[in-house]
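# My questions concern the predicted model and sequence given below.
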Amino acid sequence: MLTEQSAAPTQQDVLSTFVNVKFGIVGRTVSTKNDPNTSGRFHFWLSRHAVEVGTIEIGSIIAAYSDDGRELTFGTVQEMRSYSEADSFSADFAIHNYGEPYAIVGGDQAEVVVATCAVIRNLSSRTRPIGRCRVYFPSPRGIQFAFGIVDAQGRWASSGAAIPIGIFENGDGTIAPVSVDEDFLVGPEAAHLSVSGISGLACKTSALQFALKSLQRHTRKKIAVVVMNVKSKDLLYVDQINTRLQQDRWSQQVYENLDIPIQAFVDARFFAPSHPKNRNMTQSLRTLPTESYRWDLKMLYDDIPSLFHASEWDDNIEGAWYVIREEIERGRILTYSDMLTWIDKLLSTSGLTEWPRGYTSATWFKLKGHLKRFTLMYRGLIETESDGRDIPWSRIGHGDMYVVDIQMLSQGGQKLVFSRTIQAITHQLETRKGELDAVVVFVDELNKFAPAALDRTPLKTKLVEVTARGRSLGLVLFGAQQFASSVEKEIVENSSTFMFGRTESTEMRMPNYSGFSDEIKTKLTMLPQGQLLVKFPKFPQPIFVKFPYPPALPGDDYVEPMG
């Protein structure tokens, strides 16, 4: 029996449902003494026509239908080899008149192309090597069934909502939507998405934008999105429609087929640090309306210890700081300037040999120097005199998108904003139970905040905690980076979904790619823009997915309206 249903389907039913019969047979399975088929992989030789038209390549999906009609096995092509009867390279050179490339070789010189496939799924759910089979291209349902996206009847096969992430286009032209289970994308079963690839060639930001738009359209959960704009103007105009999308018919058809609106993130709100010299302005390259944020001492004092470098934060500095912290909590120090003045007064009433409040004058001078330095390092973030203004996290709700611009800040400033953002979202999810199921935090250049280094910073520790336990809370990370190996190992390992764009060959040697065949790795080094290799926990094998232009305008494409 092919399935576990009470009534076994006929051969015609199986072929018409799961196989592209019209395209015809593209080859036959083969097993040899030296290279037998196994339950996990099998081989097939390509028909002469299939070789001539070049429809099968690395990543193609095929369906092997047994001659007795009892088995249908789906596989993905992971390796292709061309064999001839030549015993050696020199023998082939010799029969071509010793190096004449235009020489016509007499007699029959058999050549065969053999593909090796990784088994994706078997319709009978039995695990065993396949026998003699005819090889076809699968139908759209066959492709989706093979990856567990739908069941044998074509129904969505998961408990969570179907979130389309792109399409798969097979060698015969068959197109199948590729969707993931949102319970494994944003929790609670699993969570977090990691996208890596060469900057400018992998289209990481575009892929994540498309995934976010699809998530907003198809989710059954209450979800908000927070976007960290880390570099240039990349994400500063996500509320503007992408003109390239409006001009590309193929992309428009993908949106229509996947039921995703061709629309920018029109309701997005934008936040940027206050300008150091004018609180009514922001430090942002966005020319459209942007809201400012800055933090006074009451908002910031819990974060001040994290501003110190590890070598600066010794026992004496820590003790002196907690003296100041106590004064703040008792209401005796109200502003950042008051804090510096308080230290001055403490020192002015003490001699150089005394120990004010239990610590040497040298310790207090050193602490004051650091605190004063922070006002320069974090210009626009620290409000020294008046009340601060935070991002209105308490108002974020389902369907909202907050874009937090940090690209004009120093690296230390960017880390401070990101750390406070994670902290604020965590607080909202913990205190507003039921109002939001998840908050997705999209950050580019994730390796800046959690590099794969030996030192463990407070921010890195926080991000490891987010990826390890955030799915149960609803805090989800969508991260992009040029190299997956450049991000803290625990963060990468805790992510459920991976997308790989065009990748450098040196990066392929890292453990992150050890599960891919050599030819899959080779294809990744040449992958065109708009295509990614997707690895998802419910997919038996990775799949190459195409995606359209993103819905939002790239920042560098924005042009100020005339007049």
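Looks like it arrived, so ask away.

# okay, CA-based contacts and neighbour counts for the rest of this
OK.

# Check the gap between residue 236 and residue 112 for me.
When C-alpha to C-alpha, to the nearest Å is applied, the distance between residue 236 and residue 112 equals 53 Å.

# what's the answer for residue 486, then?
According to C-alpha to C-alpha, residue 486 stands 42 Å off from residue 112.

# which of the two has more neighbours?
Applying other C-alpha atoms under 10 Å to residue 486 and residue 112 shows that residue 486 carries more neighbours, namely 19 against 15.

# Once you drop chain neighbours, what's closest to the more buried one?
Leaving out its chain neighbours, the residue that sits closest to residue 486 by C-alpha to C-alpha, 6 or more residues apart in numbering is residue 452, at 5.1 Å.

# Included below, for side-by-side comparison, is a second structure:
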Amino acid sequence: MIRGKDPAEQLKGEDVQELVEGNKEFDRWLKREKRISNYPNASYDREKRRNELADIIKGITNPTLKRIVDELDIRLQNVEDEKVEILQDIREFFEKWLGIPVPLSGKASKPKDLVIQGELSVMAQAKEEEKKEGAARCIGRIAPTLRSPSTPGEFTFWVEDSEHIHIEVGNLVTAHNRGVRVTGLVTDLQAVSDVREVLDSFYAHAFGRPDAELPTRIPIVVNAKAEIVRRSDGRMEPIRGNWPVTFATAKEIREAYGAQISPEHEVLAGFTYDDRKDPVPIGLDARYVVGYEAAHINISGASGVATKTSYALFLLYALLAHSEQHNSNIASIAFNVKEADLMFLDNLPTWEDLDRIKDHPLWKFSVRLWRQARNDYGIDPIRWAKEKRFQFFAPKHFSPDGGVLSRRSDSNVKDFCYGLQALIDAGVGALYALFDPDDLDEKAVALIASMGDLAKRESLTFEQLINKVQSAMKQRKGDWFELDGAVHHRATANKILNRLRHSLENQLKGVVMKVENTDSPIPLKELQPGQLWVVDITQLSDKGQRLIFQTVVRTVFRLLEDRKTLEITGRLGNSELKDFPRHVVIFVDELNKFVPAGREFSVLKGEIVEIAARGRSVGLCLLGAQQLASKVDEEVLANTSTFAVGRSHPVEIQKSLYGWLAEGLKQKATLLDKGWMLLWHTLHNRPVLVHFPIPLHHLKREIESRIS
């Protein structure tokens, strides 16, 4: 290992190999710290830096790290423009990793604007820059003006008037100046000319003849505003001068959105595209998704666009892959709330099937992204399905014939139902979900709490509990009676008992057992790291959905809390929770149904809101999706580290909740296609537009339907 070596000591053969060969110390540093990895040309970009360092070493007799640094300083003084970035990456390796400072005595240490001199015009110089090997195509220049000054947070630039350059809101661009690179997100675009009024254009066009061709073409100037994502020198100052602007390269994008995320914590969140139109991965930090630093993801978007659930599933796959590759002990539970989509996610094509359609215009982009996700991040749902990592649960059918309340009813689907004791074990709050919100005033809540305490102490069924309450009411005359040491009103008890019977016999029939002690709750203690469980609640009433969701969330939270306590005290190895995951991600669509905004349902949602606030501390991540994020409880959103927005309604996107989006990005959000999301993560300085592939089980259905 080179790190820690005496700078004056002569390098041995194996030391030189660590500097110039692939998958050695310098190469690994480029992958880890400079994020030159996981995009199509990453290996070539690393090779250029290794070759440059090898060329430096080759010219030194008896090389030492100090002599390499001295030669590096000389080259930085006389560097050609296209090599500035390469040499500065090498310098950063010596300074930040090896701890050997480079003097920087030459012109490379004093960046100055690329001033246009002599007979070269701005675009003539741009064309010269294009000829340099590896240089990105210059598309325009920064233009600080009185009306649009450059600031530490944004810059404005004009774009070459060319039909070959297409720039959109959401594109990533980079301004360059002698090795300093400022990467920005395009948030606004305008096209203007020197024509003052529409009337002038009308008269100039042969008095309003649209088919007439003008003798002289009126120049159209496109100007764009970009919010700064990253500046390579780390300075917080405005750009000074007319720096050239290019579309961002893969390396620049990876640095901009991954500088604070180490490879062992990176979770794939989708892809954006570089200057070559190649997919570039965008990552999240697992510690800020599943805990313990922060947690929770929220996805919003219009209904019927088939994007929210698809993207949530892609994120679940990415987290499972991270668990497998980095032993992070993550498992997932997904609630199938609408349709039956998630219940068939194990019905997947083979990789050979995907190879056969890799050039099909409809599916080639998704196939490419799935391939890249598997090769670079280990995301392989096809293999996981074969290994039976996906398990499916559905409510027990209330009919005498049995079965499950689900559109899928094969042997891979396990039924579940709950008795009173199983609900109490999840927390007395689970009993509140048996009632409608309007029934839960303070008197009703107090009575239900007494009923829960009595049932827990005496291990009662629902039928026995109802009989106990009725017996207590008969023992005393008047309006009041005593239950479990507390006094309650007879009218409250009659109302609660009537509502309880109605729920058990109608709304919750089959899923909640009234008499029998033969319930079979979802066996959450058996959940293993790397697994994805799907719980189908589509056939249940809103009350039933709320009951199962809250019961599962409460139970998982308690298990994670117990596991962490055992781990901290050193007793985990001998406990029944030793194989339980360290982190659990719970996905649910229509989150606003379970934790709505405002004070309504306060008794029903209170504990879930508290769990969301404390979830990161025990490793619980709530991955919620909904059409309108403004309808979700503010406390849940305030504790969320990652937001994704798909196509949204114009009224919704203008609400203050979306203040993290610039106005141009809000307009973009109303027009997003399927497979695209605007993503913000707590470690990203700015949002980013990400693309994700069609879910594999959807892909199989589409292939079969079109081929048949």
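That came through fine. Nothing here was measured: the structure is a model prediction, and the numbers come from that model.

# so how many other residues sit close to the counterpart of residue 244 of the second structure in the first structure?
Taking TM-score structural alignment as the alignment basis, one finds that residue 244 of the second structure is matched in the first structure by residue 134. As a burial measure, residue 134 of the first structure scores 19 neighbours (other C-alpha under 10 Å).

# doesn't residue 134 of the first structure fall inside a strand?
Yes - assigned with DSSP: H, G, I helix; E, B strand; the rest coil, residue 134 of the first structure falls within a strand.

# which residues sit in contact with it?
25-29, 64-67 (C-alpha atoms under 8 Å, 6 or more residues apart in numbering).

# Let's see that with 10 Å instead.
24-29, 44, 63-67, 69, 72 (C-alpha atoms under 10 Å, 6 or more residues apart in numbering).

# export those residues to JSON lines and tack on neighbour count?
Putting those into JSON lines (neighbours: other C-alpha atoms under 10 Å) gives the following:
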{"residue": "24", "neighbour count": "14"}
{"residue": "25", "neighbour count": "19"}
{"residue": "26", "neighbour count": "22"}
{"residue": "27", "neighbour count": "24"}
{"residue": "28", "neighbour count": "19"}
{"residue": "29", "neighbour count": "22"}
{"residue": "44", "neighbour count": "24"}
{"residue": "63", "neighbour count": "30"}
{"residue": "64", "neighbour count": "28"}
{"residue": "65", "neighbour count": "26"}
{"residue": "66", "neighbour count": "18"}
{"residue": "67", "neighbour count": "12"}
{"residue": "69", "neighbour count": "16"}
{"residue": "72", "neighbour count": "25"}
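
# Closest one of these to residue 301 of the first structure?
When the contacts of residue 134 of the first structure are compared for distance to residue 301 of the first structure (C-alpha to C-alpha), residue 63 wins out at 62.1 Å.

# which residue in the second structure lines up with that closest one?
Aligning on TM-score structural alignment places residue 63 of the first structure opposite residue 174 in the second structure.

# returning to that earlier point: any idea what the residue nearest to residue 486 of the first structure aligns with in the second structure?
Across the two structures, residue 452 of the first structure finds its equivalent in residue 597 of the second structure, going by TM-score structural alignment.

# Please name the nearest non-neighbouring residue to residue 592 of the second structure.
Nearest in space to residue 592 of the second structure, with sequence neighbours left out and distances taken as C-alpha to C-alpha, 6+ apart, is residue 632 at 4.6 Å.

# could you check the distance from that neighbour over to residue 543 of the second structure?
Look at residue 632 of the second structure and residue 543 of the second structure: by C-alpha to C-alpha, they are 18 Å apart.

# Who has more neighbours out of these two?
Here residue 632 of the second structure and residue 543 are compared on neighbour count by other C-alpha under 10 Å; more neighbours surround residue 632, at 23 against 16.

# Map the more buried one onto the first structure.
Alignment note: residue 632 of the second structure maps to residue 487 in the first structure; criterion TM-score structural alignment.

# Wait, that match touches residue 454, no?
No - look at residue 487 of the first structure against residue 454 with C-alpha atoms under 10 Å: they stay out of range, at 11.4 Å.

# thinking again about what came up before, would you mind measuring from the match of residue 632 of the second structure to residue 462 of the first structure?
Counting by C-alpha to C-alpha - residue 487 of the first structure and residue 462 of the first structure are separated by 14 Å.

# which neighbours do the two share?
The overlap between the contact sets of residue 487 of the first structure and residue 462 (C-alpha under 10 Å, 6+ apart) consists of residue 450.

# Do a quick rundown of the strands in the stretch 451-600 of the second structure.
According to DSSP state E, counting those that start in this stretch, the stretch 451-600 of the second structure carries its strands in the segments 480-483, 486-489, 532-536, 583-588.

# The last one maps to which residues in the first structure?
Under TM-score structural alignment, the counterpart of strand 583-588 of the second structure in the first structure spans residues 438-443.

# how big's the offset between that stretch and the second structure?
Once the two models are superposed, stretch 438-443 of the first structure sits on average 0.4 Å from its counterpart in the second structure (mean C-alpha distance after the TM-score superposition for the first structure).

# and that stretch, how far out from the chain's middle?
The gap between where stretch 438-443 of the first structure is centred and where its chain is centred comes out at 11 Å by C-alpha atoms, centre = their mean, to the nearest Å.

# swap in stretch 278-286 of the second structure?
Mean-position distance between stretch 278-286 of the second structure and its chain equals 9 Å (C-alpha atoms, centre = their mean).
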